[in-house]
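Engineer: how does the following fold in three dimensions:
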Amino acid sequence: MDRLKALPRDARDTLFLLVVIGWVVLPQVGQLPWWCTLLAAALLVWRGVLALKAAPLPGGRWVLGLLVLTVAATYASHRTLLGRDAGVTLIVVLLALKTLEMRARRDAFVVFFLGFFTMLTNFFFSQSLATAAAMLVGLLGLLTALVNAHMPVGRPPLAQAARTAGWMALLGAPVMAVLFMLFPRIAPLWGIPADGLTGRSGLSSTMRVGNVAQLALEEGIALRIRFEGAVPLPTDLYFRGPVLSQFDGREWRPLLPRMTPGTASLMPPDGLEVGGEAVRYTVTMEPNNRPWLIVLDAASSPPSAPGLDAFTGGELQWMTTRPAIDLLRYTVTSHVQYRAGARGRSAVVAPQYRELPPGTNPRTLQLATDLVRRAPAGAADKPALVRAALDLLRTGGYTYTLDPGLYGDDTADEFWFDRKQGFCEHIASAFVVLMRGMDIPARIVTGYQGGELNGVDGYWVVRNSDAHAWAEVWLAGRGWVRVDPTASVAPGRVGSLARLRPAQNAFASALGNVSPGLLASVRQAWEAVNNGWNQWVLNYTQSKQLDLLKNLGFKSPSWQDLSLVLIGITVAVTLAAIAWAKWERSRQDPWLRLLARVRQRLQQAGVAVGPTSGPRQMAAAVTARFGAEGQALADWLLRLEAQRYARHAPAALPALQREFHRLPWPTPAA
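Structural biologist: A predicted model of the protein is given here:
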């Protein structure tokens, strides 16, 4: 520490700025190419060593050569120099390279600008509360360095610059808050990376059975749900996502590969009949780059949110016209008691729900034939055949595991006869293949099952680890009936709050061993705070802005009204600032204000007095210019000086102020 204090100011300031730059770039390490991370770190360390040794900076050829290599490597990594990822890679390396050219204060200002811009790019990848907190620290660091750069004289302590930067940020916070609340919302210019959940729990547009040897539980939050009334039973918490009905032997796909409002009319009608109490709730869905709207089975009306264009693609599935690249909040009304496809046109089942690719899973088809043969009523009693398949899962030694290994081509055969283990997608797929082998229409539904209540904020949290796959079979007179074969294999996986959890790290494991409840409480508190950030900041949409205007008395507010309110606040704040400046001026030292008035009157009378002239200098100038005519004014000026500096003032300031108006001011000679 003593060595750092003994460093020259330039070296100290440079090292501080390099640390701040490293902090700003650090959150992007996972998004940058490996070479970019290594190069940026090497450049910052190199610049730090040069500062410590007071060595000369490298020449322009070195920097130019590194720049050319950087551009080439960026193109090789991203196949373009445009776009978000390539742009962020370039800006990080340019920031690091610019530190090698930091020879003057002007160069430092360029580094500050690039640092602020790099700080902003962190939000291209994450808008989480943790990212915002980290960038607030980075902002204060860059402001401290900027303030310090404007203190060219001496060796001011960094703590002094940090206090000034803190006051700057604090004074700017109200302006930021007003702009945040009233500046018209503009959709973000960036999206989120493509779905990368292969080998991790979560939802996907297809389900390829057996290509994942080990499933990693992803503890990230998928949904937050606020129920307005009574919460359904845990066994009824099935949140519906993509429905997969076409099977090629290994992969399940939707009946239509790309759902749009136009193609949705081609889907079989839902024929939904609801009963029981309605469940009204609000879903806050994390960005997933998918068009699905996850709802509790079954939603009888479209999910509603300002600007949300929701439509049903059939199969009780709800979608939106554009992927969810931002936090999405919508309100839904569902009924856990329902019947679909039982009567009318909806009772006509499409042949795709019975189809199986020829030549696949022969042993499963033979099992289906055997079950039909053993059934008392044969193929006519479809419910009995479903129960027989579930009994086989329950009593046949089948297990639920996240580590089943890779499956071959006939995935259903391997599950029923060889491995007898898998996670929910293996079980649901094998079950639906068996159902279709018995000529029972069946399909796979993916979504989420269960969840947990956060006792801090009252939201139900559904995680990616709650992703689930179940089956639906069509039975005459009953329509599509949910059948969860995983419940027969592992009853604890369904309808229970005891969920499978990923392995904890050493710290979390030790904390859990010391106090099992403490870890859960800390986790819930953090998630509640993060949920507040999501609800009040990330989900502050234009509709909420317009609702704010409605509360202010606007009947039908628009973005033009937002602009007018913002302009009005700007004008009001400006006038308040002017009034404050006048008030502050009135609080100025009255002696100095009186002296300024004397200086102004003397200048009008033709007496040459400078802006720093004191009363004695002014008195001498008056005597020299006007002689005896100005003696009274000169005496008054000397008494004004004595009032300020004498041990015992001959006159009080109010008396001198009154005499100022009665003085015989000399007139300039013609």
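Engineer: going forward, measure contacts and count neighbours with C-alpha atoms only.
Structural biologist: Noted.
Engineer: which elements pack onto whatever helix or strand L393 lives in?
Structural biologist: Assessed by DSSP states H and E, L393 sits inside helix 382-395. Packing contacts for helix 382-395, counted by 3 or more Cα pairs under 8 Å, 6 or more residues apart in numbering; DSSP states H and E, involve helix 362-374, helix 485-489.
Engineer: recalculate using a threshold of 7 Å.
Structural biologist: Judged by 3 or more Cα pairs under 7 Å, 6 or more residues apart in numbering; DSSP states H and E, helix 382-395 is in contact with helix 485-489.
Engineer: check the gap between G422 and A187 for me.
Structural biologist: 42 Å (Cα to Cα, to the nearest Å).
Engineer: more crowded one of these two?
Structural biologist: G422 (25 against 9; other Cα atoms under 10 Å).
Engineer: now do the buried residues in stretch 231-247.
Structural biologist: 236-247 (16 or more other Cα atoms under 10 Å).
Engineer: let me know the next secondary structure element after the longest helix along the chain.
Structural biologist: Longest helix of the chain, by residue count under DSSP state H: helix 559-586. Downstream of helix 559-586, the next assigned helix or strand under DSSP H and E is helix 590-604.
Engineer: hmm, who's touching that next one?
Structural biologist: Contact partners of helix 590-604, identified using Cα atoms under 7 Å, 6 or more residues apart in numbering, comprise V609.
Engineer: in terms of secondary structure, what does the next helix or strand after it contact?
Structural biologist: As assigned by DSSP H and E, the chain's next helix or strand after helix 590-604 is helix 615-626. For helix 615-626, the packing partners by 3+ Cα pairs under 7 Å, 6+ apart come out as helix 631-645.
Engineer: can you pull out the helices in the stretch 51-200 of the chain?
Structural biologist: Using DSSP state H, counting those that start in this stretch, the helices found in the stretch 51-200 of the chain span residues 60-78, 84-98, 105-121, 129-149, 158-182.
Engineer: and T263, which of the ones you listed is closest to it?
Structural biologist: helix 84-98 (32.4 Å; Cα to Cα).
Engineer: the closest one: which residues count as buried?
Structural biologist: Residues 85-86, 88-98 are the ones in helix 84-98 that count as buried (16+ other Cα under 10 Å).
Engineer: residues contacting the helix holding L393, please?
Structural biologist: Identification of contacts with helix 382-395 by Cα under 7 Å, 6+ apart yields 371-372, 375, 475, 485, 488-489.
Engineer: could you also give me the structure for this next sequence, so I can compare it with the first?
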Amino acid sequence: MLKNARILAASLPRDTRDTLFLLAVIAWVVLLQVAHIPWWCTALTVVVLAGRTVLALKGKPLPGWGWRVGLLALTLGATWATHRTILGQDAGVTLIVVLLALKTLELRARRDAFVVFFLGFFTLLTHFFYSQSLLTAAGILIALLGLLTALVNAHMPVGRPPLAQAARIAVGMALMGAPIMLVLFMLFPRMAPLWGMPTDSMAGRSGLSDQMRVGQIASLALDDSIALRVRFEGEPPPQRDLYFRGPVLTDFDGVQWRPLRSGFPANMELPANLQVSGEPVRYEVTMEPHKRPWLFVLEAATQAPELPGNQAFMTPELQWITRRPMNELVRYRVESYLTFRHGPLTTTMALQDQVELPAGFNPRTLMLAQQLRREVGAGPAFSEALVNVVLERLRTGGYTYTLEPGVYGQHTADEFWFDRREGFCEHIASSFVILMRALDIPARVVTGYQGGELNTVDGFWTVRQRDAHAWAEVWLQGQGWVRVDPTSAVAPGRTGTLERLRAPEGAFAGTIRTLNPNLAAQLRAVWDAVNNRWNQSVLNYTQGKQLNLLKNLGFNNPSWTDLVYVLIAVVVLVSLAGAGWTLWERQQHDPWQRLLKRARQRLHTLGLTDTEHLPPRALALRVRERLGDTPFSHSMTQWLLKLERQRYSRESPVTLAILQREYQQLAWPKEDVL
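Structural biologist: Model (predicted):
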């Protein structure tokens, strides 16, 4: 098949071949953006590129300006209908992708090709708006080499140079530019907002939210993307104790849980009153961008995470938040105490928010609460006993854990406790908190991540979106807020090591796991480790690391201005080295040309002037005209013709070394013969 493709390419005119190659590169550039552009943008681009391919193969004329203006108007209208603007990140990317395709419809001259090249380079940059992963970088590298190949090929207008030759030159150019890119990466000052990719803070992504509707976290269980990577100092805690705290949800309207938005004065709000004991757990978190101002830490941290370039503070609910959204990969160090208590120890008016329930929802759950109060007792003294009774009901009442419980109706707690008796962590936690509040026990829902898995290749714990979890906190007299995970009562393996959630695998990965489970796990661990190394070494190369590099170079108290000075010094040194290399290269340039130049200079001493720019054959004619039919003229003419064949004939048996020896053996006249 590859051989047939080569034969077909060889039979095409050069213009057609070059156009098809450029269209293939553009298709690859657009393919990388398919996940981030509207469906109509992908469809329109495919139609335009396919139509341009047909026109190139059949040699038909390009469409007139009316078609192009119409398609442009259609693009602007569709962009406005999709994004409600033609400005901004998403709308801009949509437009640049379509414009790149439309520009191929007026690809008539080299100037048009150059515009397409640079539009392609610009479009490549937009990929980093959405992802800076290793796979994205690899795809962009392939597209970059393709565009460079097309650009080099466009600068070779004579003949039909093979694309392989242009590709070799493009790869060589990229390799020569790699040291410069490395220096700029290492030393160019990272100053916000110039450094980092601009993002739309209003655009969401897969991850936890600050509100929970029953069924939401279940969708995250199917998301295998990475949320956090954690490296512990020393022995890590047991997996069942890895609760990474996120938003705390208190307000419930019967449908959704939201954070507390109380109108109480500050002195009447619930205080944190965090008290810790035992040895702290020290660890480092590498958090993927989630476009929220949240930092996920193990419960509970007493001091703010060490966050470069941003400040974090703790809410009364023990959630750590920052001054601005986390729009890029960030790494921070934390100390957490797994043994802690928090909240007031005695009843306060602010706890009233934690027992409120909306009217008209879950009547059977309210009746169950009345029954339990009659059987066990009512009041703060019986709160812990009531919690244990409800947990025992979850263990022994036939409740099951499933990711597909079906769609719940208006009375979600009633359906869970009495009808379905199955659900995901959010169904269980929400129903548990509703029942606790019906029992007059202050309770709230806590969301975050639980558990993770150890990567044995690099020693990092990987927490994925499928590890998103919801649990409960109940307030007990004299103890404050106490974590209760009702999901553990239904399915203990969910928070342990036996029944971790697994996202659905593709056919290839599933086949490997079926044939060799250990190999599949090892390949996954290696890939995660490689991605983590990319994140740690490349994406997380911050200004702090740059300044540490300067410290290693001998700077006592480096700043970003020192980075500029070092960068300027490196640029000057590289420029001087480049100038020196150029001078040396000129002296060493093309031994064939140097040999011809020597012959011209020697003939000049014999009176042959005005020969500085003559090729070997013309020079041989000039020798025959000026020197006549002499033995030297004959041998010199033959030598010049051999020199020409050595340069331009593929079948010449004479090497340059032989010609150099023959030149030394020529019987040059002793004096000017003219």
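Engineer: re earlier: now the two most distant members of the contacts of helix 382-395 of the first structure.
Structural biologist: Longest span within the contacts of helix 382-395 of the first structure, Cα to Cα: L475 and V489, 22.7 Å.
Engineer: tell me roughly how far stretch 61-70 of the first structure lies from the second structure on average.
Structural biologist: In the superposition against the second structure, stretch 61-70 of the first structure averages 1.9 Å from its aligned positions (mean Cα distance after the TM-score superposition for the first structure).
Engineer: equivalent range in the second structure for that stretch?
Structural biologist: Mapped onto the second structure with TM-score structural alignment as the criterion, stretch 61-70 of the first structure occupies residues 66-75.
Engineer: what range in the second structure does stretch 140-149 of the first structure sit on?
Structural biologist: Residues 145-154 of the second structure are matched to stretch 140-149 of the first structure when aligned by TM-score structural alignment.
Engineer: and S126 of the first structure, what's its match in the second structure?
Structural biologist: Mapped onto the second structure by TM-score structural alignment, S126 of the first structure lines up with S131.
Engineer: residues near that match, how many?
Structural biologist: Residues near S131 of the second structure, counting by other Cα under 10 Å, number 14.
Engineer: residue ranges for the strands of the stretch 201-350 of the first structure, please.
Structural biologist: With DSSP state E, counting those that start in this stretch as the definition, the stretch 201-350 of the first structure shows strands at residue ranges 207-208, 221-227, 238-244, 246-247, 251-253, 272-275, 279-285, 292-293, 295-296, 310-312, 318-320, 328-334, 337-340.
Engineer: can you add distance to A506 of the first structure and give those back as CSV?
Structural biologist: Formatted as CSV, those follow (distance: least, Cα to Cα, whole Å):
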stretch, distance to A506 of the first structure
strand 207-208, 33
strand 221-227, 22
strand 238-244, 33
strand 246-247, 42
strand 251-253, 38
strand 272-275, 49
strand 279-285, 31
strand 292-293, 37
strand 295-296, 36
strand 310-312, 44
strand 318-320, 41
strand 328-334, 35
strand 337-340, 44
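Engineer: looking at the ones you listed, which is nearest to P27 of the first structure?
Structural biologist: When the strands of the stretch 201-350 of the first structure are compared by Cα to Cα, strand 221-227 sits nearest P27 of the first structure, at 20.0 Å.
Engineer: for V446 of the second structure, helix, strand, or coil?
Structural biologist: strand (DSSP: H, G, I helix; E, B strand; the rest coil).
Engineer: and the residue lying closest to it once chain neighbours are set aside, what does it touch?
Structural biologist: Closest residue in space to V446 of the second structure, ignoring its immediate chain neighbours: V248 at 4.5 Å, by Cα to Cα, 6 or more residues apart in numbering. By Cα under 7 Å, 6+ apart, V248 of the second structure lies in contact with 259, 317, 445-447.
Engineer: just A145 of the first structure next, same as before
Structural biologist: Residues near A145 of the first structure by Cα under 7 Å, 6+ apart: L17.
Engineer: still on that earlier bit, want to try TSV for the helices of the stretch 51-200 of the first structure, with distance to A581 of the first structure as columns?
Structural biologist: TSV is the format used below for the helices of the stretch 51-200 of the first structure (distance: least, Cα to Cα, whole Å):
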stretch	distance to A581 of the first structure
helix 60-78	49
helix 84-98	40
helix 105-121	30
helix 129-149	24
helix 158-182	16
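Engineer: so for A230 of the first structure, which of the ones you listed sits nearest?
Structural biologist: In terms of Cα to Cα, the element of the helices of the stretch 51-200 of the first structure nearest to A230 of the first structure is helix 129-149, at 30.4 Å.
Engineer: check which residues of that closest one are buried.
Structural biologist: Buried residues in helix 129-149 of the first structure, counted by 16+ other Cα under 10 Å: 129, 132, 134-135, 138-149.
Engineer: what's the answer for stretch 459-479 of the first structure, then?
Structural biologist: Applying 16+ other Cα under 10 Å to stretch 459-479 of the first structure flags 459-475, 479 as buried.
Engineer: and for stretch 512-530 of the first structure?
Structural biologist: With burial defined by 16+ other Cα under 10 Å, the residues of stretch 512-530 of the first structure counted as buried are 519, 524-525, 527-528.
Engineer: now stretch 74-89 of the second structure
Structural biologist: 75-76, 78-79, 86.
Engineer: can you put these in CSV and add distance to R500 of the second structure?
Structural biologist: Formatted as CSV, the buried residues of stretch 74-89 of the second structure follow (distance: Cα to Cα, whole Å):
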residue, distance to R500 of the second structure
T75, 46
L76, 47
A78, 43
T79, 42
I86, 44
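Engineer: that older thread, can you say which of the contacts of helix 382-395 of the first structure are buried?
Structural biologist: 371-372, 475, 485, 488-489.
Engineer: turn those residues into JSON lines, including distance to A632 of the first structure.
Structural biologist: Shown next, in JSON lines, are these (distance: Cα to Cα, whole Å):
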{"residue": "L371", "distance to A632 of the first structure": "125"}
{"residue": "V372", "distance to A632 of the first structure": "126"}
{"residue": "L475", "distance to A632 of the first structure": "115"}
{"residue": "P485", "distance to A632 of the first structure": "109"}
{"residue": "S488", "distance to A632 of the first structure": "111"}
{"residue": "V489", "distance to A632 of the first structure": "110"}
